[in-house]
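Trainee: got a structure for you, letters missing:
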């Protein structure tokens, strides 16, 4: 097996022991909360990772693209939730997946889409498992739990012969919380909104067996999931600097990093140049609004320990500019050309999406495997 120092850079590194520890932590949470677990695989996009997260070889899982659904279905996963409101131009792709035996659940959050979906199901003569997306926090899509639109969508689908499988919500605003107490409150808001929406549908005669909630922060800090049937979360498998900034993990829980090499210096600016820019790290600046701004990534040594408060201060396409958090020039640490460093990402999903494979780290600095991952739609 090669050692870390032998890899060509930039490379996406995955610390297997940290990943397994993160998965076990989430499993313990799910057991304590007494719900089923539908892990989101959009962060890892990799069968070698996903099989460790799933409850059975057939799932369930959550995906964010139909390509993900196709990839995992080809590897035996049958119970898949596509957690983005369906676009009409994707329905033929949905049918192709169903023809392969995939139980693919879809989302809607408006009557217009419900009508198009029902018409398609009637013409194709196929079943559509549908959940109504509920907006529990004003973060993005979905209908309000108390809205007339919720019942309008439910009644239309049921009347058109498309059973409403349940409701789904995602507390994306948990990423904006500034304390654990705020995340706990958001988790309760998420739960209450979804349960209330399901209750309204049931009162209207719509069965609504599934109540699905989830985000990594709320999953980790929810105290009660009464009325919820399933929990979804994804980034927990790797964690990242945003999650650390929220208090959802420690720095040494972050399993994903980018290996980069020093290629030059600008002593007049206090810079060290790396061969990893935004094409290696992404442009995500998710920590910019947090109390500690990590710029484009936190720089660590090859064992994963932060170095002298060094950050990836700026990112060009292929050049990364490393320097001290304070941007000091005098006394700045300039590592020799050829030195390798590991950079912890702001957003694991966005950084991992830049790569076609994970280089898996075992004990010490040994690279024990290469796991392929997918990208695209």
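Mentor: Cool, the structure landed. Being a predicted model, the structure only gives us computed values, none of them experimental.
Trainee: contacts and neighbour counts: CA atoms only from here.
Mentor: Will do.
Trainee: and residue 364, how far is that from residue 260?
Mentor: Distance, residue 364 to residue 260, by C-alpha to C-alpha, to the nearest Å: 18 Å.
Trainee: biggest helix in the protein by residues?
Mentor: Counting by DSSP state H, the longest helix found in the chain is helix 180-203.
Trainee: in the chain, which spans are helices?
Mentor: 16-33, 47-53, 66-73, 91-99, 111-124, 148-159, 180-203, 216-221, 241-246, 278-281, 348-352.
Trainee: wait, which of these is closest to residue 232?
Mentor: helix 216-221 (7.7 Å; C-alpha to C-alpha).
Trainee: who does that closest one touch, helix- and strand-wise?
Mentor: helix 16-33, helix 180-203 (3 or more C-alpha pairs under 8 Å, 6 or more residues apart in numbering; DSSP states H and E).
Trainee: okay, now the one to match up with it:
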């Protein structure tokens, strides 16, 4: 984990941008303190429960990076009254009008960033939709604060190869820089230009005009990121420790006490070149076995098999032996658990237990 954090910091330093890490992956105060540049932030969250949880820990520079629903503005105002510099995200005139009205009612200009759709992956205003962009900005400043523009290159998760990833990063950058220019030319403020995805953060060659980068899963990495080519298997810092509880030798199965409740049902690698099932199986020190995956899962039972088409053999794992299983999606697997047991490298000595939280 520490190596992953250091790697991204070193990469961004010469590009002249700040790191505003997304804390939704770990949902842990200890991890947040390890990855943020100061104990107070800056940080990104995906739920208002996260915002409150991290605010309680003294983190007070936060972007809630999911489109705001008007009924949630009361909670935003409550947190801001506590001294939290909490900004919201929106992409419609209706949302902007709601933020402006709530700001006037509270006597507090709620800051908001306009989300830009850089690649058609999800939500946001198209960067070339000048009229809509300006209309949202004008509606927002009638009481609220236009803090800037923000985008997320979700399409980069489907890119393969350094050239394709670099193109995604440049497309992401260009979309928000162009949108910021439109707002400024219309006489509207745009101090923050925010981009962020783990693949583009690791492949951007130029971040001119960008003020900050948001990324989250880079802290732990996972098999999806390895499949994209952003990390190696050895970089994955999160695993589920499971115990062998049975064999079905005629079927080529080893049974463990980690099913989809432990791993999550995220099968993100199923669409990639290498399908990793529910996870890659390692020995207790974290060293992967050759072509061994958690091929299937029930609620609390996991079925370990040799990867289909492989000529490798099952390892001689006895009842009670421990294995570590690397997840497809660190965020989803982490969400199944209440804490992290922290070890150093291949050691099995638990040095700390870090609490995490879930829910909304």
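Mentor: Structure received. Keep in mind the model is a prediction, meaning the values are calculated, not measured.
Trainee: Once they're superposed, tell me the TM-score.
Mentor: Scored against TM-score structural alignment, normalised by the length of structure 2, the superposed chains reach a TM-score of 0.97; 358 aligned residues with a C-alpha RMSD of 1.4 Å.
Trainee: hmm, back to that, what would the helices of structure 1 look like in TSV with mean neighbour count and distance to residue 82 of structure 1?
Mentor: Formatted as TSV, these follow (neighbours: other C-alpha atoms under 10 Å; distance: least, C-alpha to C-alpha, whole Å):
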stretch	mean neighbour count	distance to residue 82 of structure 1
helix 16-33	17	21
helix 47-53	19	16
helix 66-73	21	7
helix 91-99	16	10
helix 111-124	16	14
helix 148-159	19	18
helix 180-203	21	18
helix 216-221	24	18
helix 241-246	23	24
helix 278-281	24	26
helix 348-352	24	17
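Trainee: Show me the one of those that comes nearest residue 320 of structure 1.
Mentor: helix 278-281 (7.4 Å).
Trainee: Now do the contacts for residue 66 of structure 2.
Mentor: By C-alpha atoms under 8 Å, 6 or more residues apart in numbering, the contact set of residue 66 of structure 2 is 46, 47, 88, 89, 90.
Trainee: Actually, residue 35 of structure 1.
Mentor: Contacts of residue 35 of structure 1 by C-alpha under 8 Å, 6+ apart are 225, 228, 229, 230, 231.
Trainee: what does residue 41 of structure 1 give?
Mentor: Residues near residue 41 of structure 1 by C-alpha under 8 Å, 6+ apart: 50, 61, 62, 63, 64, 234.
Trainee: Quick one: map it onto structure 2.
Mentor: Counting by TM-score structural alignment, residue 41 of structure 1 corresponds to residue 23 in structure 2.
Trainee: One more: residue 144 of structure 1?
Mentor: Mapped onto structure 2 by TM-score structural alignment, residue 144 of structure 1 lines up with residue 126.
Trainee: At the geometric centre of structure 2, which residue do we find?
Mentor: Compute the mean C-alpha point of structure 2, and by C-alpha atoms, centre = their mean the closest residue is residue 216, 3.6 Å away.
Trainee: most distant residue from the middle of structure 2?
Mentor: Centroid-distance maximum for structure 2: residue 250 at 40.6 Å, with C-alpha atoms, centre = their mean.
Trainee: what do we get in structure 1 for that one?
Mentor: With TM-score structural alignment as the criterion, residue 250 of structure 2 matches residue 268.
Trainee: likewise residue 295 of structure 2?
Mentor: Match for residue 295 of structure 2 (TM-score structural alignment): residue 313.
Trainee: Residue 113 of structure 2 now?
Mentor: Using TM-score structural alignment as the criterion, residue 113 of structure 2 maps onto residue 131 of structure 1.
Trainee: Contact partners for that match?
Mentor: 105, 106, 107, 108, 164, 165, 166, 167, 168.
Trainee: run the last query once more with 10 Å
Mentor: Taking C-alpha atoms under 10 Å, 6 or more residues apart in numbering, we find residue 131 of structure 1 in contact with 81, 83, 85, 105-109, 154, 163-169, 208-212.
Trainee: Could you tell me which of the residues you listed count as buried?
Mentor: For these, a burial check counting by 16 or more other C-alpha atoms under 10 Å picks out 81, 83, 85, 105-109, 154, 163-169, 208, 210-212.
Trainee: mind listing which of the residues you listed are in strands?
Mentor: Here DSSP state E is the test, and these give 81, 83, 85, 105-108, 164-168, 210-212 as lying in strands.
Trainee: Out of these, which is nearest to residue 302 of structure 1?
Mentor: Using C-alpha to C-alpha, those come closest to residue 302 of structure 1 at residue 83, 36.5 Å.
Trainee: separation between the aligned partner of residue 180 of structure 1 in structure 2 and residue 273 of structure 2?
Mentor: Here residue 180 of structure 1 is matched to residue 162 in structure 2, going by TM-score structural alignment. The spacing between residue 162 of structure 2 and residue 273 of structure 2, counted by C-alpha to C-alpha, is 16 Å.
Trainee: do the same with residue 209 of structure 2
Mentor: 35 Å.
Trainee: Out of the contacts of residue 66 of structure 2, which two are the most distant from each other?
Mentor: 47 and 90 (14.2 Å).
Trainee: coming back round to it: grab the nearest non-local neighbour of the match of residue 144 of structure 1.
Mentor: Excluding the flanking residues, the one nearest residue 126 of structure 2 by C-alpha to C-alpha, 6 or more residues apart in numbering is residue 117, at 5.0 Å.
Trainee: Let me see the contact set for residue 298 of structure 1.
Mentor: Applying C-alpha under 10 Å, 6+ apart, the residues near residue 298 of structure 1 are 241, 251, 257, 305-307, 309-313, 322, 325, 342-346.
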